[in-house]
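Asker: Task: produce atomic coordinates for the following.
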Amino acid sequence: MSTAPRLLRLAPAAGRGHIGAKRRRLPMQTRNKFFDDMSQLMTNAMGLAQGAKTEAETAFKGFVDRWMADRDFVTREEFDAARAMAQKAREENTALEARIAALEAALAKKKG
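Answerer: Presented below is the predicted three-dimensional model:
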């Protein structure tokens, strides 16, 4: 009957471990408190860092929003509305220029 090898460590015998004393075999400890504590510490530190990152992003976004509000920037909707009004005014100016040119031509015919 063949068994798979197991990880074992030798523990000292009950008699204070004098030379030549027989040792009994114990299974290796699979968990180490130091590493568990370090793992928990790192996990907590990452959570803290994530919280600090979120806090910093929120504060920076608030700062940028306040700064932009103080600069009297317009919204995209306001800009589009102003651009549409300017385009309409240009079209009206072109139409009025054509009308004035026609009236001046008619006046010149009448005088001449």
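
Asker: going forward, measure contacts between C-alpha atoms and count neighbours the same way
Answerer: Noted.

Asker: what about residue 9, which helix or strand?
Answerer: Residue 9 belongs to strand 8-11 when assigned by DSSP states H and E.

Asker: Next, the structure of the following sequence, for comparison with the previous one:
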Amino acid sequence: MQVDNKLLDDLARVAGGAIGALTGLRGEVEAQVRQQFERILSQMDVVSREEFEAAREMAVKARTEQEDLTERVTALEALVATLVAERELSHAAPGPKRSARAHGAADQTPAPDAS
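Answerer: Have a look, this model is predicted:
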């Protein structure tokens, strides 16, 4: 029975050592893959996450300001249209009739003859 236990202990040690070696190998492979990706990305013209987020925030701010300005322009156009319409109505409507005297008829009397 002890021979079986010794054999099992040896197998367990070999398996543990293999697992340890595979774990170390896995970590090394991951590090190599990460380095290779970093090297490829550094050669490409790719923005960093921070640069992307900053540009995104600027775009959101610009879009919001553009929408606000569009609303203001629309409101101002409506105001101008209303004022133009009111002005046209006030000029088109006949005003109260004035007497001939109000139009300067009194000034049109002939001057006395000096001769």
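
Asker: After superposition, what is the TM-score?
Answerer: In this superposition the chains share a TM-score of 0.52, using TM-score structural alignment, normalised by the length of structure 1; 86 aligned residues with a Cα RMSD of 3.7 Å.

Asker: re earlier: what's the strand holding residue 9 of structure 1 packed up against?
Answerer: strand 24-27 (3 or more Cα pairs under 8 Å, 6 or more residues apart in numbering; DSSP states H and E).

Asker: Determine the set of other helices and strands touching the strand it packs on.
Answerer: Strand 24-27 of structure 1 packs on strand 8-11, going by 3+ Cα pairs under 8 Å, 6+ apart.

Asker: residues making contact with the strand it packs on?
Answerer: If you take Cα atoms under 8 Å, 6 or more residues apart in numbering as the criterion, strand 8-11 of structure 1 is touched by 23-28.

Asker: do the same with stretch 12-26 of structure 2
Answerer: The contact list for stretch 12-26 of structure 2 (Cα under 8 Å, 6+ apart) is empty.

Asker: Please compute how far that stretch lies from its chain's middle.
Answerer: 53 Å (Cα atoms, centre = their mean, to the nearest Å).

Asker: before we move on, what about stretch 77-90 of structure 1?
Answerer: Stretch 77-90 of structure 1 has its C-alpha centroid displaced from the chain centroid by 35 Å (Cα atoms, centre = their mean).
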